[in-house]
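[1] pasting a predicted model and its sequence here:
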Amino acid sequence: MDALMRVLDEATVAQLGGDDVALALDDVKAVIRLMRFGEAQMPAENHIDLGTPLGKAYALPARVGGKYNAAGVKWTAHRPQRPDALPAALALTLINHADSGIPRGLLASGALTAARTAAVSALALQLAAPRAVKRVLLLGAGLHAQTHLRMLQQLFPQLDQIGVWNRSPEKLSAFNNVQIELDLAHALSQPYDAVLTCTSAAQPIVAASAVRPGRLIVQVGYHEVSFAAIKASNQVVVDAWGDFAERSAKSLFQMYRAGEFHPQEVAADLATLLLDGWRANADDSVYFSSFGLNVFDIALAARVLQAAEHHHLGNLQSLFSGGMHDY
């Protein structure tokens, strides 16, 4: 096997289905099964400070067996304050063959991350919601919110209403076929079955008053949901609980480190939902904390690389001879 690494830019990743949430959902389900049977692993992340205000870079390794046969690392630079027009988060994923360790590809992975995140939210809507979801409130207008809207329109065509709120209403002009909500408190008081928080809020914007029987709240951002709202929810569900709880900025993990939440209070995780059939009661109020599992990112990247190999797309870089080949 030649040690050639395939490099895929954002456009090629999208062309090969990297932003397709339905495909990402299939990957998420497959990886959950692989994790249950010990065919996937996800060590703790590492991070370093960047030389910019509040900037950090994260390395998130994982291995996925089965049809993916991939070992890799997602490398993301978070740049809250930046001197350019590039995204605040710049993400790359490096993939090696898991059986041989030979480098396989390097991908721009912002779209992969957004698709994976929306796929996990879709699974939560399908399996963790106390009642059949007919009305969904989406908070945010950035990349993750846009991807979540596509997910809702693609995977939940039976929805009666999608409401969208953003702190800056002018950013909602590109959102079509939705109910624009101008006041957050009013929106949260409406009979939405599910609330998806996809904002960059540094302080909680979802209070305990947003919690009600039969409603699912899915937190995608870092610290959008108050401790009081989590306490008011009678079922807490996570994608997974791991070492990341010791340092993640997610609301639930901040609450845990403050001594106000214990892991034993988690009612279910993705494996319990998908493989064990855990379901909430119709009158439960459910809070779902989506940390974002990099093992899914590695699987999505491996699937896109397989498609690139099949269609002969991307740039092939010979790591040892220095040759560059375009396909």
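    The structure has been received and is ready for your questions.

[2] contacts, neighbours, all on C-alpha from now
    OK.

[3] how many residues are close by residue 161?
    15 (other C-alpha atoms under 10 Å).

[4] who's in contact with it?
    Residue 161 sits next to 134, 135, 136, 178, 179 when contact means C-alpha atoms under 8 Å, 6 or more residues apart in numbering.

[5] among those, which one lies nearest to residue 150?
    Of all the contacts of residue 161, the one with the least separation from residue 150 (C-alpha to C-alpha) is residue 178, at 11.4 Å.

[6] what's the residue closest to the geometric middle of this protein?
    Here the mean C-alpha position of the chain is nearest to the C-alpha of residue 117 (C-alpha atoms, centre = their mean), at a distance of 2.1 Å.

[7] try this one next to it:
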Amino acid sequence: MSDEGFLYLPDGALEALGIAPGEVADAIEKALIQKSEGALHTTPKSALLPGDARYMMSTLAVGNAEDLTVLKQVSVCPENPGRGLPAINGAIMALDAQTGLLRAILGANWITGARTAALSAVAARRLANPASKSVAFVGAGVQASTHLAAFMELFPLEEVRVYGRGAANADRLCAEAKAKGLAARRAATPQEALEGVDLVVTSVTLDYAIAPFLDAGWLKPGAFAAITDLGIPWHQESLKAFGQAVIDEREQEAASERKMIPPEIVGADLTELVSGAKPLRYDPARPSCFAFRGIALGDYAATALVLERAQAAGAGQRVTA
């Protein structure tokens, strides 16, 4: 820590900045170009599953353009709601990339939700039908809410379907959608949720003990699925129904023992997609998907953006020795 100390930005302060989902997506696309040009360096995401359906992960990225090092640690603890706590908690350290001095400590919850939906938006901008009017959510937690906001910016949505194990969360998401002027209902079965919709978001608990219950063969031609949950709820063989499949990062996926989707169907990762190395586009004849674990680049891009906005707005608390 320098004599000037560091900036402390809890989640409430980050949310109060009013950054739109599309702005986070734009920041991620900028970072993907930087990575393709060698100006941004990342390591594969590190993750542990220590039991009780808990999921601990960390990401690390260094950017030359912003002279910034970003390290994030997040824990997903499914028992937390029963304790009166959010299921996801963590923190982000931002340091000067030239000196290693601490520049800021940030809450990780808002950034994790915002960057995850923004990663989906980056892929959906290219692979989904621009006229998409309906979306199905399998899983109705924080990620469903952030994706709803992001997809409402991108598409002329009219209808929301929700399928989830928790009635309270499903009802909450339906109420949230109705408050935004959308028609919303709970689906009785997974097949009812997926059949005929333009967009799908799956975000179930990250627990490999869950038996697969989704079939990509239910999707109509041209549908787009954002798979945020490591592919856990999907029957793996059915995923070959996707005509186009994108993952977040090839290096990270190669280093992962258990693959999210069959490797042979992967057509590009995000860097290849955005840089134009693999310019996939919306195909009305076949469904497409984006499967992702979350990448250090997303956390880096969102952190750099909020630091810029927070400093301009004088937000946060300066902590000195």
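    Looks like it arrived, so ask away. Quick caveat, the model's predicted, so the values are computed rather than measured.

[8] can you give me the TM-score here?
    Overlay of the two chains. TM-score (TM-score structural alignment, normalised by the length of structure 2): 0.85; 305 aligned residues with a C-alpha RMSD of 2.5 Å.

[9] buried ones among the contacts of residue 161 of structure 1?
    For those, a burial check counting by 16 or more other C-alpha atoms under 10 Å picks out 134, 135, 136.

[10] adding secondary structure and distance to residue 289 of structure 1 as columns, could you present these in JSON lines?
    Converted to JSON lines, those look like this (DSSP: H, G, I helix; E, B strand; the rest coil; distance: C-alpha to C-alpha, whole Å):
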{"residue": "134", "secondary structure": "coil", "distance to residue 289 of structure 1": "21"}
{"residue": "135", "secondary structure": "strand", "distance to residue 289 of structure 1": "20"}
{"residue": "136", "secondary structure": "strand", "distance to residue 289 of structure 1": "17"}
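
[11] can I get the residues you listed in a markdown table including distance to residue 304 of structure 1?
    Formatted as a markdown table, these follow (distance: C-alpha to C-alpha, whole Å):
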| residue | distance to residue 304 of structure 1 |
| --- | --- |
| 134 | 32 |
| 135 | 33 |
| 136 | 30 |
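
[12] which one of these is nearest residue 111 of structure 1?
    Distances from residue 111 of structure 1 to these, taken by C-alpha to C-alpha, are shortest for residue 136, at 22.6 Å.

[13] and the contacts of residue 161 of structure 1 as TSV, adding distance to residue 81 of structure 1?
    Listed next are those as TSV, based on distance: C-alpha to C-alpha, whole Å:
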residue	distance to residue 81 of structure 1
134	38
135	36
136	32
178	31
179	32
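
[14] which of these sits closest to residue 28 of structure 1?
    residue 136 (22.0 Å).

[15] which residues touch the closest one?
    159, 161, 162, 163, 192, 193, 194, 195, 196 are the contacts of residue 136 of structure 1 under C-alpha under 8 Å, 6+ apart.

[16] same question for residue 61 of structure 2.
    Counting by C-alpha under 8 Å, 6+ apart, residue 61 of structure 2 has contacts 40, 41, 42, 43, 69, 70, 71, 296, 297, 300.

[17] residue 52 of structure 1 too?
    Taking C-alpha under 8 Å, 6+ apart as the contact definition, residue 52 of structure 1 lies against 79, 81, 82.

[18] quick one: the helices in structure 2?
    With helices called from DSSP state H, structure 2 shows them at 11-15, 21-36, 109-127, 142-154, 167-179, 190-194, 250-255, 270-275, 296-313.

[19] quick check: which of the ones you listed is buried the most?
    Mean neighbour count (mean count of other C-alpha atoms under 10 Å) peaks for helix 109-127 among the helices of structure 2, with a mean of 24.

[20] by contact count, what packs against that helix?
    When contacts are defined as 3 or more C-alpha pairs under 8 Å, 6 or more residues apart in numbering; DSSP states H and E, helix 109-127 of structure 2 packs onto helix 11-15, helix 21-36, strand 88-96, helix 142-154, strand 224-227, strand 288-291, helix 296-313.

[21] what about it, how far off from structure 1?
    Once the two are superposed, helix 109-127 of structure 2 sits an average of 1.2 Å from its aligned residues in structure 1 (mean C-alpha distance after the TM-score superposition for structure 1).
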